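Chemist: Sharing a model prediction with you, sequence too.
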Amino acid sequence: MSNSTKTVITCGLLTDDEHFRCQIEQLFNETDILSLLEVHQSPLEADMSKTIKTLDVLFIDVDLPYISGFDWFESLRTEQLCVFISDDASHAVKAFDYNSIDFFLKPLTMKKFYKSVLKIRERYRATYFSKSQRKQRTSLFIRSDNRIYKINYDDILYIESQNNYIQIVTQDNKYSTLMKLKDVQQVLPKSDFIKIQKSFIINMNYVTAIEGNSVIINNVLINISRSLKKDVIDSFTQGHLM
């Protein structure tokens, strides 16, 4: 079923708190907007799931053994929607640093849960509408040197962050504009573009080789972050490296 016709938002829960798990499962049973498809008691168990990244929303307990819920979610390298859970209110600020839809302070009430369900539904609709629009776009518009330029995605070789500016490098030109790298990354098609370090996004279609810890694009060597190297290679080879 396509996202445009989907009526149930699929969810996963990660918590080692048995009492809270029972409580929230009962609350899920009271709504037909959300469907709780996966429940995991540890990060290791969740990591073994082959479908965890296909779920629409993840409910994550911050207070996990060995690793915090924040660190586990960051390790997923996913754009999934999330809600963080804790019995410590001081975690709320950090939760929203991760663009969390909501923060659940234990114990959870039905009123709070229902308000969150409505927030999730609205964010879900906005997120998937945005993704649908993004798939249809083939170019972006930027302001540079007192002009507005249309740049086709297919023409972009790579994008470099330079403090509060980015430089977009195409086959024929370079454009500097006031924008953050993370903002331009949101509008680029993920099938073609990948972030290889904190300052560079590259168009994978123009990579001619990977040499050591660098990619080569148009005879330019760009370093790959050590922490991202495996993800970068997997993106190119799709797991079929000979």
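Modeler: That came through fine. Numbers count the residues shown, from 1 in each chain.
Chemist: Could you use CA atoms for every contact and neighbour count after this?
Modeler: OK.
Chemist: secondary structure class for the most centrally placed residue in the chain?
Modeler: Nearest residue to the geometric centre of the chain (Cα atoms, centre = their mean): residue 79, 1.8 Å. Following DSSP: H, G, I helix; E, B strand; the rest coil, the label given to residue 79 is coil.
Chemist: and the gap between it and residue 11?
Modeler: Distance, residue 79 to residue 11, using Cα to Cα, to the nearest Å: 14 Å.
Chemist: Repeat that for residue 129.
Modeler: 19 Å.
Chemist: more crowded one of those two?
Modeler: residue 11 (21 against 13; other Cα atoms under 10 Å).
Chemist: what's in contact with the one helix or strand that one maps to?
Modeler: Here residue 11 sits within strand 9-14, counting by DSSP states H and E. Residues outside strand 9-14 that contact it (Cα atoms under 8 Å, 6 or more residues apart in numbering) are 33-43, 46, 52, 55-61, 121, 124.
Chemist: Comparison target, given below:
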Amino acid sequence: MEKVSCLIIEDEKPAQEILRTFVGKTDWLVLQGVFNDAVEALEYLRNHQVDLLFLDIQLPSLTGLQFLRTLQDPPAVIITTAYSEYALDAFELHVLDYLKKPFSFDRFLKAVNRYPALAANGDNKEVATGNQTFGFFNVNKTMKKVMFDDLLYVESMREYIYLHTNKGRVITKMSTHEIEEILGEKFLRIHRSFIVNVDKITAFNAEEIFIDVKNIPIGISYKKQVDEVLRKHAF
């Protein structure tokens, strides 16, 4: 396969050395630099193209997540951290994977092996636009087809999403932002953790949306958008 360029952004020397070793054992990864500080890495990225970042969260000057939010067109990112509590925020920033220290070489390989699928438009995407009628989703290494007309709502559970359909539930590893980009205009984000199929809504009020007997909360920051969409159909 083609070589993949990468950077390590990590301020702890032992962690740097572990990542150097793991990258060195992976023949298709090419290490372009190691940085102790996110600001230094930011300067490098302004003048160099990189495919993949190994990014710690607790860094001087900027945290890893603050750094990631400054990038307009970030490379693929694998978080490497001793803390588990930032996982949800990290996946909402479209990170490729979240490695909790200490991690093994096997776990490292599992993370980096997600990159080729991402480079080929994603192992969870049959298409890259929101105008398609179905998609294939990775469920325990089997690509399962979901017809979007069958999809009732999407529920986020940390780094996984639950696709609730009228034929059952499909669980796959991706973020709500990623699935939101795949789905068409008839799907509406109503909460940090929920996207609903507007065609399947059976009732709503100021606080909740109902899909048959399921009631789904409307997030405070989404109320205006939800009201604008649904009031078009209210008489």
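Modeler: Great, that's in hand. These figures come from a predicted structure and were not determined experimentally.
Chemist: returning to what we had before: with the second structure superposed, average distance for the strand holding residue 11 of the first structure?
Modeler: In the superposition with the second structure, the aligned residues lie an average of 1.0 Å away from strand 9-14 of the first structure, counting by mean Cα distance after the TM-score superposition for the first structure.
Chemist: which residues in the second structure does that strand align to?
Modeler: Aligned using TM-score structural alignment, strand 9-14 of the first structure spans residues 4-9 in the second structure.
Chemist: Same question for stretch 197-212 of the first structure.
Modeler: Stretch 197-212 of the first structure maps onto no residues of the second structure, going by TM-score structural alignment.
Chemist: Could you find the counterpart of residue 56 of the first structure in the second structure?
Modeler: Residue 56 of the first structure maps onto residue 51 in the second structure, by TM-score structural alignment.
Chemist: What's the local residue count around residue 75 of the first structure?
Modeler: The burial count for residue 75 of the first structure: 10, using other Cα under 10 Å.
Chemist: Tell me which other helices or strands the helix or strand containing it touches.
Modeler: In this assignment (DSSP H and E), residue 75 of the first structure forms part of helix 69-76. For helix 69-76 of the first structure, the packing partners by 3 or more Cα pairs under 8 Å, 6 or more residues apart in numbering; DSSP states H and E come out as strand 57-61.
Chemist: Give me the mean distance between the strand it packs on and the second structure.
Modeler: Strand 57-61 of the first structure sits 1.0 Å off on average (mean Cα distance after the TM-score superposition for the first structure).
Chemist: Give me the contacts around that strand.
Modeler: 9-16, 69, 73, 80-86.
Chemist: Quick check: the aligned residue for residue 229 of the second structure in the first structure?
Modeler: Counting by TM-score structural alignment, residue 229 of the second structure has no partner.
Chemist: Reduced to three states, what does residue 229 of the second structure come out as?
Modeler: helix.
Chemist: Kindly provide the distance from it to residue 178 of the second structure.
Modeler: In this view, residue 229 of the second structure and residue 178 of the second structure are 21 Å apart by Cα to Cα.
Chemist: Is it correct that the match of residue 56 of the first structure is in contact with residue 75?
Modeler: Yes. Counting by Cα atoms under 8 Å, residue 51 of the second structure does reach residue 75; the two are 5.2 Å apart.
Chemist: In ChimeraX, how would I select just the buried ones from the contacts of strand 9-14 of the first structure?
Modeler: Applied in ChimeraX, the following selects the buried portion of the contacts of strand 9-14 of the first structure according to 16 or more other Cα atoms under 10 Å:
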select :34,35,36,38,39,40,41,42,43,46,52,55,56,57,58,59,60,61,121,124
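Chemist: In helices, which of the contacts of strand 9-14 of the first structure fall?
Modeler: Among the contacts of strand 9-14 of the first structure, DSSP state H puts 43, 46, 121, 124 in helices.
Chemist: mind checking what the third one lines up with in the second structure?
Modeler: Meaning residue 121 of the first structure. Match for residue 121 of the first structure (TM-score structural alignment): residue 116.
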